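Student: Got a predicted structure plus its sequence, pasted below:
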Amino acid sequence: MSNPQPLEEMRCMQEAYDMSRAHLALTPCVIKAREGSEKDLVSLEHMFQQLGFESGLKRDPTAQQFQEEMGKFQQTIDAREGFVSCAFVVLMAHGEEGYLKGTDGQVVELENLFRVLNSKNCQALRAKPKAYIVQACRGEQRDPGETVGGDNVEMITEDSHQTIPTHTDTLHIYSTAEGYLPYRHDEEGSYFIQTLVDMFTNKKGPILELLTEVTRRMAEGERIQEGEARKVNPEVESTLRKQLYLQ
C-alpha cells in the first residue's frame, strides 16, 4: 500500500513558493530627522541575517536616489547567475499617501518604485514573491480608536497557469492605514518595524498569517501622542498566488 504522506508533501510544495535559493533585500532609509530609525535598521539587519537574506542598505537617499537604488537592485537581480527565490524592499522615510520624501525635500512616487521589480521589468523575479515594507506617514490623521467587535476575513490566493499578470506575486506592507500617521519612538524605533521583526524572526508560518498577527498585536496596543491614546495598525495588499514561508 502506498504511503499518502509524500503526495501531501508534494501538494504543499506546489502551493508554496520555492524559497530554497537566494533571498535578496534592499533597505533605502532616511535617518536624518527620523529618531529611532537606527534601532529599526539594527532590528531589520538581524532579521535578514536570521532569515538568510543578502541585504543592502542605502542611508539618507534623495528622492532621485530612491529611484536609482531600485534600478540598481533590479539590474543586480537580473544579472545574477542562478535562481532567485524572492526579493524584499524596505522603504523608510517621511512621506504622505503615495509618496516618500528624500533628504533633499523632494518626493518620489511609491508606484514608480514598485513597478521596477514587476513581472515586466524584472525577468528574474517573474513568478517570484516581491515584498515591499513601507515605514512612512500616509497622511496626518490620528486614530483614537473605536469600540467595535468582529473578525477580519483573509483573502485566499489562487494559482495561475502559463502566463501571469504584470503585478502579481507582490506584497505591499504599509506601517499604517491610508491617510494616517505611524508611530516611531526616539529610542525604541517604530512600533511597526519592531513588531514585524519580532514576528518574522520568532514565528513560523505563511507570511499572511504572520502579518495578521502583527496587525492584531498593533491593534491591541496603544501609542501615546500629544497626551492622547492613539490606535494604529498596518495595511497589507497582496497579489501572492502561493503561500510564502520565510522560515
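Tutor: Received, thanks.
Student: alpha carbons only for contacts and neighbour counts from here, please
Tutor: OK.
Student: Do you have the strands of this protein handy? List them.
Tutor: In the chain, the segments counted as strands under DSSP state E are 22-29, 53-59, 84-92, 94-96, 99-101, 107-109, 130-135, 170-174, 184-185, 189-190, 223-225, 228-230, 235-238.
Student: what comes up buried for stretch 107-126?
Tutor: Within stretch 107-126, the residues that count as buried by 16 or more other Cα atoms under 10 Å are 107-110, 113-114, 116-119, 121-126.
Student: Kindly apply the preceding question to stretch 209-226 instead.
Tutor: By neighbour count on 16+ other Cα under 10 Å, the buried set for stretch 209-226 is Leu210, Leu211, Thr212, Val214, Thr215, Arg217, Met218, Glu222, Arg223.
Student: alright, now check it against this:
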Amino acid sequence: MGRGGGGGVGLSPAMRCAMHYNMRHPKRGMALIFNHETFASPALKQRLGTNVDCDALDKTLRSLGFAVTVKRDLPFSGVRDYIAMMAAADHSAFDCMIVVVLSHGELGRLHAYDTHYKPDQLWHSFTADRCPTLAGKPKLFFIQACQGEELDPGVKLRDRTETDGQHSADYKIPVHADFLIAYSTVPGYFSWRNTTRGSWFIQALVEELKAHGTTRDILTLLTFVNQKVALNYESNTPDCPVMHQQKQISCFSSMLTRMLIFGHKT
C-alpha cells in the first residue's frame, strides 16, 4: 500500500477527544513475532532460551485475541517482506497491531539472520500516511535485544516501612501518532536472557499481560513490567565476576494519544 498523500479523509476509529482507543472492532488484530535463535555470523552466539520467550508470547497474545504469526531466523529480506505484507494488509476490522523482535542487537541496530538493520525499519511502513487502515489505531512494538555492552551494577537502597455520539469536524493527526515502542533495556546497555526461562523482559511482559492484559492501560502495565525487570532479576554468574549481580531496566517510548486497554474479546 503506497503513501496516502493528500487524498480523501479517513474516518477516525474513535471520537476525536475519546479517552480510550476503540477496541470494539470485529477482530483484535495481527501480531508478528520475529524469533532469532541462530545467525550466519559465528560472532553472534545462539540465543538459547529465545524459544521459551516466543512460545510464551505466542500463547499470551492469542489469549488476548491476536492472530499471531511467528517467523524464525529470517534473513533481513524476509523481515522486510513480512513487514511490507503486514503494512499492506487491510486492518479496517482490527483494533490494533503488534510486532515483536527477539534477537541480538547493538545501539541503533538489530540483527536478522544474515545482517543488521535499523529498528525504525520495523515501523516506518505503519505511519498513518503509509498504512491508512491503521491510522488512529495503536501500533505496538516490543524489542528484546541488547542495545550495547554496558552493564548496570545497580545501587542499593534501604527499605522503608511506612507507618501512616456524533462525528466531529475533520481534523488531522501526526503521521507518527499512536505508536508505542518498548525495549528490553535502555540505550547502550546489555539485555539479559536466561537460557532455560527466557529473557527477563519477556518473562515480565508475559506475566503482566496474563494477569492484567484485559484490565490495565498499557502504559500502567509496562510501568509494572519495568518494576519487575528492575527489582525481581539479577544476574548470577559467580564464575565471571564482571557479569555477576548485574541489573537491568526496560524502557518504552509512547506516542499513544489515548489510553489503551485491550479488554475482553468475544
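Tutor: In hand now; what should we look at? Here the structure is a predicted model, which means the values were calculated and not measured.
Student: quick one on the thing from earlier: could you export the strands of the first structure as a markdown table, including distance to Pro144 of the first structure?
Tutor: Conversion of the strands of the first structure to a markdown table gives the following (distance: least, Cα to Cα, whole Å):
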| stretch | distance to Pro144 of the first structure |
| --- | --- |
| strand 22-29 | 28 |
| strand 53-59 | 33 |
| strand 84-92 | 24 |
| strand 94-96 | 20 |
| strand 99-101 | 25 |
| strand 107-109 | 29 |
| strand 130-135 | 20 |
| strand 170-174 | 19 |
| strand 184-185 | 17 |
| strand 189-190 | 18 |
| strand 223-225 | 10 |
| strand 228-230 | 5 |
| strand 235-238 | 17 |
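Student: rewinding a little: helices - which of the buried residues of stretch 209-226 of the first structure land there?
Tutor: Assigned to helices by DSSP state H, the following of those qualify: Leu210, Leu211, Thr212, Val214, Thr215, Arg217, Met218.
Student: Please say which position in the second structure Pro61 of the first structure maps to.
Tutor: The alignment partner of Pro61 of the first structure in the second structure, by TM-score structural alignment, is Leu74.
Student: Then Pro28 of the first structure?
Tutor: By TM-score structural alignment, Pro28 of the first structure lines up with Phe34 in the second structure.
Student: again, but for Gly145 of the first structure
Tutor: Checking TM-score structural alignment: Gly145 of the first structure goes with Gly154.
Student: if we can go back for a sec, please report the distance of the match of Pro61 of the first structure from Leu260 of the second structure.
Tutor: 31 Å (Cα to Cα, to the nearest Å).
Student: can you check Ser92 of the second structure too?
Tutor: Counting by Cα to Cα, the gap from Ser92 of the second structure to Leu260 of the second structure is 18 Å.
Student: Compare neighbour counts for these two and give me the winner.
Tutor: Leu260 (22 against 17; other Cα atoms under 10 Å).
Student: Tell me who's in contact with the more buried one.
Tutor: With contacts defined as Cα atoms under 8 Å, 6 or more residues apart in numbering, Leu260 of the second structure is in contact with His20, Tyr21, Pro138, Asp217, Ile218, Leu219.
Student: does the match of Gly145 of the first structure really touch Gln246, like I thought?
Tutor: Yes. Gly154 of the second structure is in contact with Gln246 according to Cα atoms under 8 Å; the separation is 6.7 Å.
Student: more crowded one of the two?
Tutor: Gln246 (18 against 13).
Student: roughly how far is stretch 70-83 of the second structure from the heart of the chain?
Tutor: Centroid displacement of stretch 70-83 of the second structure relative to its chain, using Cα atoms, centre = their mean, to the nearest Å, is 16 Å.
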